[in-house]
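A.B. asks: next comes the sequence, and after it the predicted model I'd like to discuss.
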Amino acid sequence: MEKRTSAWALSLEMTGGASGLVGAAGVPLLRLLADRSGLRGRLSKALVKPGFLPGHDRGQVLVDVAVGLALGAVSLTGTMREIEQAGAVLGTTASAVTAWRTLDNLDDAALEKIARARAAHRRLIWQRLAARPQGFPWIEVAGQLWDGWVVVDVDASLVECHSDKEGAAATYKKHLFGLHPLIATIANTGEIPVSYLRKGNAGSNTVADHLKVLTEAVEHIPPRHRKKIIFRVDGAGASKDLLAWIKATAAEHGYDWRYSVGFDVTEPVRIAIAKVPKNAWAAALTPDGELRPGAQVAEITKLLDLADGWPDGMRLLARTEPLHPRHHKQASAIEKQRGQRFQVVAHDLPGHHYPRLDAFTRNHAGVESAIKDAKNLGLRRFPFFKMAANQAWCVAVMLAAELLAWLRLLALDHHATLSKASPATLHDTLLNVPARLARRARKRLIRLPDDHPHATNLILAWTKIRALATQPP
């Protein structure tokens, strides 16, 4: 047994001399996506400074940082190390110091130019998505297709900082010290158009911050897709000012904008829920359309006398579910008596199929997965001291998320699993494939391992991305 166990090391030696190695095939793949789709060119143009000729194109450096984050790097040095490992293919690349200086020098004006470049590029990407055989990715929840609707989700998240970075402060969770970014995602595509970095003591319910993020998110949505938008926000969204802004802005431009926001469960709301007849409750559904055991939904709009200031057409959808032990301490007396937890959503969504409407509103929880993915892409820590530089780091994280989203939608749409894979799954199973650069007949070839399970998918994705420059959207 001992002889068989140690046989693998017999006649095995380690030596140098290898050349043309590529640490991860995902580096040239994502770099090509940024280049062929036009993103790198737009960023380069946005970051040009009159009279200044840098050693490395600033747009390319920003893209390389995003590519490194998409490959799983968690620091600025790590991102450039990922890029450097593909030097056999890419040639000379920027150093970590250059990348640091690039992000550190991005002021508010430069960030605004980058935002406009990203928004212009998104119009082109969405045209390509609409031109696919399967069309634009509309949201489907509980068997209902929300055709024509763009869904914007907003949520905040705490990022712990272990040092006194600019803006870091004690958060509403007393044991956490850090920053408190507010993030908007587009549920249709998985893109993160806005990540607004705030001080750690910023409130979750700050209406002004929500209005800023929603306004910027709308500017990132191509004009032809702004006509029908649904905004989903958690409990912080149930403010009169926010809902009034949604309806007033929509009316001003002739748009059809809807909302689905969390609503505070006060004592009058609990009394209204208790008044709902048993036969008025309907079984709740999961986003997959399956029955959710023990959960029920019903409308309670007519059972409440709402204060002035709420928009016309607002409806309240109540939901009850078995009271979990972790919620027992915060539960009210009536909830403990009934053994149920009460939740309410304020909305003006079309239709009256309450279980499907409830499933759609609860699908807002997908923003938490998007935030978790963003943290895995670098939002878990901030490398700079200055707030502005860390906001630039947020831009790199958003670019990484967008590159992966476009990779899934435009180059991996042929694969049922990879087209919906998380960033962690993509860089673990697909992008971090080692390769070798070979030359034959005046061509350079990136040779993938024959035994890798996704070699064929990588080659097909490469072919699709190369065709982006020659195929009109």
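C.D. replies: Okay, I see it.
A.B. asks: drop to CA atoms for contacts and neighbour counts, all remaining ones
C.D. replies: Fine.
A.B. asks: can you get me a residue count around residue 413?
C.D. replies: By the criterion of other C-alpha atoms under 10 Å, residue 413 has 17 neighbours.
A.B. asks: contacts only, for the nearest residue to residue 331 once chain neighbours are set aside.
C.D. replies: In this structure, residue 331 finds its nearest non-sequential neighbour in residue 341, 7.1 Å apart by C-alpha to C-alpha, 6 or more residues apart in numbering. Contacts for residue 341 (C-alpha atoms under 8 Å, 6 or more residues apart in numbering) come out as 320-324, 327, 331, 335.
A.B. asks: got another one to weigh against that:
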Amino acid sequence: MDSGRESLVSSAGGLLLRQTLRCCGLDKAMSAALAPWRAPRSVHDPAKVLTDLAIAVALGGDCAADVAVVRAQPELFGPVASDPTVSRLIATLAGDVDAAIAAIRRARAAARQHIWRRQRPLAGAHGGQVIIDLDATLITAHSDKEQAAPTFKYGYGFHPMLAFVDHGADGSGEALAGLLRPGSAGSNNAADHISVLDAALAQLPDHERAQVLVRTDTGGGVKDFLHHITNLGLQYSVGFYGMPPIVEALNRVPRQAWRAALDGDGAPRDGAQVAELTRYLPDTLRGWPAGMRVIARRERPHPGAQLRLTDDNGWRITCFATNTRGWSIPDLEVRHRQRARAEDRIRNLKDTGLTNLPFHGFDQNQIWLEITLLAADLLVWTQVLAFHGQPARLWEPKRLRLRLLAVAGRIITSGRRRFLRLPRGWPWSDLIETGWTALQPT
């Protein structure tokens, strides 16, 4: 084994991430946003430090010390700050955490607008509905951290709420916003839902905010949140609790009102039916937004399935509320079930630095959450720009790292120009070259 070859680099595919960062103007936007936190004689721009951290996380890192992977390859990523400098910057930003987070989010929003202008990631190149999924998840704290608390699943840690934009069946999704909360935070907190939704809407380009559908599970089915969505003129599709008025309405629904439910591919699903309950709801159900519709799905539990208290006459009942008009009941129900894609987005985000929160301080961990969101953005934006219409557009972070980002290479200097040579036998070298070409300035 010989470790003395200076021209060899690992994670050569990370060059795609760096080029995406430049292509969308994130480096300049972040530098301008974080200018107030740059000391007069500082060597490293705070924006460069944060984007280096984001690249390290996108490559598979899960703590601030993993920026060493980027620092070890200055030929690819330029000069990188030392660990003490990174630590001091995180502490400095945490000292004014609200202003720092607002600055980071402004830079991300500016870069996202550039990305969407160059290649809209949703179906339809010139507009169409944008779907925002809100969901909360649990992060375990393996040591004592500020504001870590017992969770409803008898764990200990944090309960952040996250917002994603769904790219549909032909794409993945972008992490728009996140709110770090103690583990004891409730799932149906209307104020938290409103805060995250407003932050998510601010991430969208201005012209994309008019046609937005907000999807959540039953945690979002609270009056104040639905009134907020209605006042914004947006649509919603949220889970609805099986409260006693729902049971009363189910008993009033005639048999002929039930229709066959559909699978994701549009085929009828055996043993599953849907019906609208709105006209059968009792008068005691008050205070909800005007125009709200309640739709129920019933399905026979599979053999061996554990029954629930909300099951009715042997049927498993799930309900959701929506204000969408003009769709068939089965199609509305399929659209709501596609909210499960948010679970994939959360899993991918946990594969991109959110499995653990590395700092003791709560404010420092809020900054870390923003870094993981930035890392997730870099991965998805690289796929959107470099691999549009190709299978790699749908790859999850683990596969993207294994096949494209983790490849080794050799830097060759010729004619005062530098070239990165990839292994001749690497199965995805052509795909990397195609992506690099697509990321060049237009």
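C.D. replies: Yes, it's here. The structure displayed is predicted, hence computed values, not measured ones.
A.B. asks: now the TM-score, please.
C.D. replies: For this chain pair, the superposition-based TM-score is 0.93 by TM-score structural alignment, normalised by the length of structure 2; 433 aligned residues with a C-alpha RMSD of 2.0 Å.
A.B. asks: so which of the contacts of residue 341 of structure 1 is surrounded by the most neighbours?
C.D. replies: Neighbour tally across the contacts of residue 341 of structure 1 (other C-alpha under 10 Å): the maximum, 22 neighbours, falls on residue 320.
A.B. asks: the aligned partner of residue 390 of structure 1 in structure 2 is in what secondary structure piece?
C.D. replies: Under the alignment (TM-score structural alignment), residue 390 of structure 1 pairs with residue 365 in structure 2. For residue 365 of structure 2, the host element (DSSP states H and E) is helix 362-386.
A.B. asks: what of residue 82 of structure 1?
C.D. replies: helix 76-84.
A.B. asks: tell me the angle of that helix relative to helix 387-406?
C.D. replies: Per axes from the mean of the first three to the mean of the last three C-alpha atoms, to 10 degrees, the angle that helix 76-84 of structure 1 makes with helix 387-406 is 40 degrees.
A.B. asks: helix 76-84 of structure 1 - contacts with which helices or strands?
C.D. replies: Where contact means 3 or more C-alpha pairs under 8 Å, 6 or more residues apart in numbering; DSSP states H and E, helix 76-84 of structure 1 is packed against helix 58-70, helix 96-104.
A.B. asks: now with 10 Å?
C.D. replies: strand 21-22, helix 26-36, helix 58-70, helix 87-90, helix 96-104 (3 or more C-alpha pairs under 10 Å, 6 or more residues apart in numbering; DSSP states H and E).
A.B. asks: for the corresponding residue of structure 1 for residue 379 of structure 2, give me its contacts.
C.D. replies: Alignment note (TM-score structural alignment): residue 379 of structure 2 maps to residue 404 of structure 1. When contacts are counted by C-alpha atoms under 10 Å, 6 or more residues apart in numbering, residue 404 of structure 1 touches 30, 33, 66-67, 70-71, 190-191, 398, 410-411, 419, 421-423, 426-427.
A.B. asks: same deal with residue 402 of structure 1?
C.D. replies: By C-alpha under 10 Å, 6+ apart, the contact set of residue 402 of structure 1 is 34, 66, 70, 118, 122, 189-193, 396, 408.
A.B. asks: cool, and residue 72 of structure 2?
C.D. replies: Counting by C-alpha under 10 Å, 6+ apart, residue 72 of structure 2 touches 9-10, 78-80.
A.B. asks: to which residue of structure 2 is the residue nearest to residue 331 of structure 1 aligned?
C.D. replies: Using TM-score structural alignment, residue 341 of structure 1 sits opposite residue 316 in structure 2.
A.B. asks: surely that match is within a helix?
C.D. replies: No. Counting by DSSP: H, G, I helix; E, B strand; the rest coil, residue 316 of structure 2 falls outside a helix, being strand.
A.B. asks: how near is it to residue 31 of structure 2?
C.D. replies: 53 Å (C-alpha to C-alpha, to the nearest Å).
A.B. asks: also residue 164 of structure 2?
C.D. replies: 25 Å.
A.B. asks: out of these two, which sits in the busier spot?
C.D. replies: Neighbours were counted for residue 164 of structure 2 and for residue 31 using other C-alpha under 10 Å; residue 164 has more, 24 against 21.
A.B. asks: where does the one helix or strand the more buried one maps to end up in structure 1?
C.D. replies: If you go by DSSP H and E, residue 164 of structure 2 is part of strand 161-166. Aligned by TM-score structural alignment, strand 161-166 of structure 2 falls on residues 182-187 of structure 1.
A.B. asks: chain center to the matching stretch: distance?
C.D. replies: Chain-centre distance of stretch 182-187 of structure 1: 6 Å, with C-alpha atoms, centre = their mean, to the nearest Å.
A.B. asks: how about stretch 78-87 of structure 1?
C.D. replies: Counting by C-alpha atoms, centre = their mean, stretch 78-87 of structure 1 comes out at 24 Å from the chain centroid.
A.B. asks: same question, stretch 118-132 of structure 1
C.D. replies: 17 Å.
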